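Q: only geometry, no sequence info:
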C-alpha cells in the first residue's frame, strides 16, 4: 500500500515521506510538518482514529483517511474528529490524487480568505505585512516579522524549533537554536505587555513556540 501511494504521488510531483506506524507518523509530522497526510486506519501500533485525534490536538494539516470498510458511522465519526476526506478501499489512485489536490486547494483558499490574525491586543495583517498592537502600528525587523508571520499562519498550533530555523535562517545558522531564542526575546519585547510573563508568544518546552489562539477576522 505504501509503495502504491509513494509511486502515485511522486509521479505527480509530490515529495513523499513514509511512516510504517502511528508513532513514526506523528513524530515525522511534528518535526517535518507535511502539507497533506494520507492516514490508513489499519496501523500496527494504534488505531488510525486515535492517531487522527492526537494529530488534531496540535495540527490543522489536511488529512485523508483510508479504510478497509465502507462504514458510514465510522466515516461520520472520523470527519467530525477532523478528517478532511474518507476513502474506502479498494480505491483508484487517480481518484485519491484528485481528492488530495481538492483538500489542498480548500486549505489554500482558507488561508488567503483570512489575511488578518487577531490575538488581542495584537493584529497581524498577513497580506499587508503590518502589525498593530492595541490599534497602534509597531515596527519590526525583517526577521522579527518573519517569525511572527509564521506563528500567525499557524495560530494556536505549535511550530517546532526546526521548522522556524529552516524558514528564517540559511547556512550554519539553521542549526543554532540560540539565534531563535534571541529573536523570540526581541519580538516579545515589542508585542508582549510584560515580556517576562508572555501571554501571546508561548514557549512549548523542548518543541517550539505557539502564538496563543484568539479571535480571527
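A: Okay, I see it. Quick caveat: nothing in here was measured; it's all calculated off a predicted structure. Numbering: from 1, shown residues only.

Q: all contacts plus neighbour counts: C-alpha atoms, from now on.
A: Will do.

Q: Identify the residues contacting residue 19.
A: For residue 19, the contacting residues are 25, 28, by C-alpha atoms under 8 Å, 6 or more residues apart in numbering.

Q: Tell me how far it lies from residue 35.
A: Computed as C-alpha to C-alpha, to the nearest Å, the residue 19 to residue 35 distance reads 15 Å.

Q: Please apply the same query to residue 23.
A: For residue 23, the distance to residue 35 (C-alpha to C-alpha) stands at 19 Å.

Q: go on, residue 179?
A: When C-alpha to C-alpha is the yardstick, residue 179 and residue 35 sit 26 Å from each other.

Q: same check, this time on residue 217
A: For residue 217, the distance to residue 35 - C-alpha to C-alpha - is 24 Å.

Q: the more surrounded of those two?
A: The neighbour comparison of residue 217 against residue 35 (other C-alpha atoms under 10 Å) goes to residue 35, with 14 against 10.

Q: The helix or strand hosting residue 167: what's the following helix or strand?
A: According to DSSP states H and E, residue 167 maps onto helix 161-168. Taking DSSP H and E as the definition, the helix or strand that follows helix 161-168 towards the C-terminus is helix 177-191.

Q: for this protein, which helix is longest?
A: Secondary structure of the chain read by DSSP state H shows that its longest helix is helix 93-113.

Q: so where do the strands sit in this structure?
A: Chain-ordered strands for the chain, with DSSP state E as the definition, fall at 37-40, 63-67, 85-88, 116-119, 122-125, 130-133, 136-137, 158-160, 201-204, 208-211.

Q: adding another structure so you can compare the two:
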C-alpha cells in the first residue's frame, strides 16, 4: 500500500514540483497552502508524513507543528529558508522528525521522506512491554505512562525512549542512536539526539542532574538507568 504525504507550502510552484517527485516515487500526495488547511487535512486525511514549510501566510509552521502534536504523532519534516542552527533545533524540540533547508533539490526531499518513513513505528522486532520504576512503555499500543499517568511523546521520541529502555545499562553514542532510531540515511546534526532526550526528560518529569530513567554518560552518550522487567 502506498504511503501518503501532505505537502504544506504557500508557493504553488514548489508544491507542484514536490508532488511530481514524490508521486514518481510512489507516494500519494495531497497539498495545503496554509497552516489552517494543513491542520484540517492532518485530522481528516491522516497522512503518513507532513512536509511542512515554516513560513506560511496564516500560521507559523512551528505553531502548526505544535498544534499537530496536540493530537497526532504523524511524522513531520520541516522545510525552512532560515539556515540558523537555532531554528532547526527549536523545530526539532517541538516534535519535528527532520528538517530540510531551502534551497533544496527535489530529489533530496524525496530521499529524506523515504528515509523518515523507513523508520519502523517501534524499534526493532521486540514487542515486549517495558515496566520499570513506575515507567511503562507498551510497544503495541505505543503508550507511555509514569506512575500511572499517561505521557505524550512524538513518534520519534517514543522510538528513542524504547530503544534505550530495551537495553538497560547499555551506553549508546549519539551516532549509534541516530542509526538505530533515525536510520542510516539521516542527514542532519548529531545534536538532534540531545534535543529529543531533553524533550523526553521533560515529558517523563526526569531530572538530568539526578536521572530516574535516562542518564547521560559524559563525552559518550546516553543510557537507560534501571533494569527493565517487572515494576519495582
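A: Great, that's in hand. Nothing here was measured: the structure is a model prediction, and the numbers come from that model.

Q: just to revisit the earlier point, same list, the strands of the first structure, but as CSV with mean neighbour count and distance to residue 149 of the first structure please.
A: CSV is the format used below for these (neighbours: other C-alpha atoms under 10 Å; distance: least, C-alpha to C-alpha, whole Å):
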stretch, mean neighbour count, distance to residue 149 of the first structure
strand 37-40, 20, 24
strand 63-67, 21, 24
strand 85-88, 18, 29
strand 116-119, 21, 10
strand 122-125, 20, 8
strand 130-133, 19, 10
strand 136-137, 12, 15
strand 158-160, 21, 12
strand 201-204, 17, 12
strand 208-211, 20, 10
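
Q: would JSON lines of those strands with distance to residue 108 of the first structure be doable?
A: Formatted as JSON lines, the strands of the first structure follow (distance: least, C-alpha to C-alpha, whole Å):
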{"stretch": "strand 37-40", "distance to residue 108 of the first structure": "15"}
{"stretch": "strand 63-67", "distance to residue 108 of the first structure": "14"}
{"stretch": "strand 85-88", "distance to residue 108 of the first structure": "16"}
{"stretch": "strand 116-119", "distance to residue 108 of the first structure": "15"}
{"stretch": "strand 122-125", "distance to residue 108 of the first structure": "17"}
{"stretch": "strand 130-133", "distance to residue 108 of the first structure": "21"}
{"stretch": "strand 136-137", "distance to residue 108 of the first structure": "27"}
{"stretch": "strand 158-160", "distance to residue 108 of the first structure": "18"}
{"stretch": "strand 201-204", "distance to residue 108 of the first structure": "25"}
{"stretch": "strand 208-211", "distance to residue 108 of the first structure": "20"}
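
Q: Could you say which one of these comes nearest to residue 56 of the first structure?
A: Closest of the strands of the first structure to residue 56 of the first structure is strand 63-67, at 9.5 Å (criterion: C-alpha to C-alpha).

Q: what does the closest one correspond to over in the second structure?
A: In the comparison with the second structure, strand 63-67 of the first structure aligns to the range 76-80 (TM-score structural alignment).

Q: Could you do stretch 186-203 of the first structure as well?
A: Mapped onto the second structure using TM-score structural alignment, stretch 186-203 of the first structure spans no residues at all.

Q: same question, stretch 28-42 of the first structure
A: Mapped onto the second structure using TM-score structural alignment, stretch 28-42 of the first structure covers residues 41-55.

Q: start to end distance for the matching stretch?
A: Distances were taken as C-alpha to C-alpha; on that basis the terminal residues of stretch 41-55 of the second structure are 18 Å apart.

Q: again with stretch 68-81 of the second structure
A: Start and end residues of stretch 68-81 of the second structure are separated by 21 Å (C-alpha to C-alpha).

Q: Show me how far that stretch is from its chain's centre.
A: Counting by C-alpha atoms, centre = their mean, to the nearest Å, stretch 68-81 of the second structure is centred 8 Å from the centre of its parent chain.

Q: Could you do stretch 146-165 of the first structure as well?
A: The chain centroid and the centroid of stretch 146-165 of the first structure are separated by 9 Å under C-alpha atoms, centre = their mean.

Q: end-to-end on that stretch?
A: The separation between the terminal residues of stretch 146-165 of the first structure, taken as C-alpha to C-alpha, is 11 Å.

Q: With stretch 70-80 of the second structure instead?
A: 22 Å.

Q: Stretch 186-201 of the first structure too?
A: Stretch 186-201 of the first structure has an end-to-end distance of 11 Å (criterion: C-alpha to C-alpha).

Q: which of the residues in stretch 49-59 of the first structure are buried?
A: Buried residues in stretch 49-59 of the first structure, defined by neighbour count with 16 or more other C-alpha atoms under 10 Å: 49, 51, 52, 55, 56, 59.
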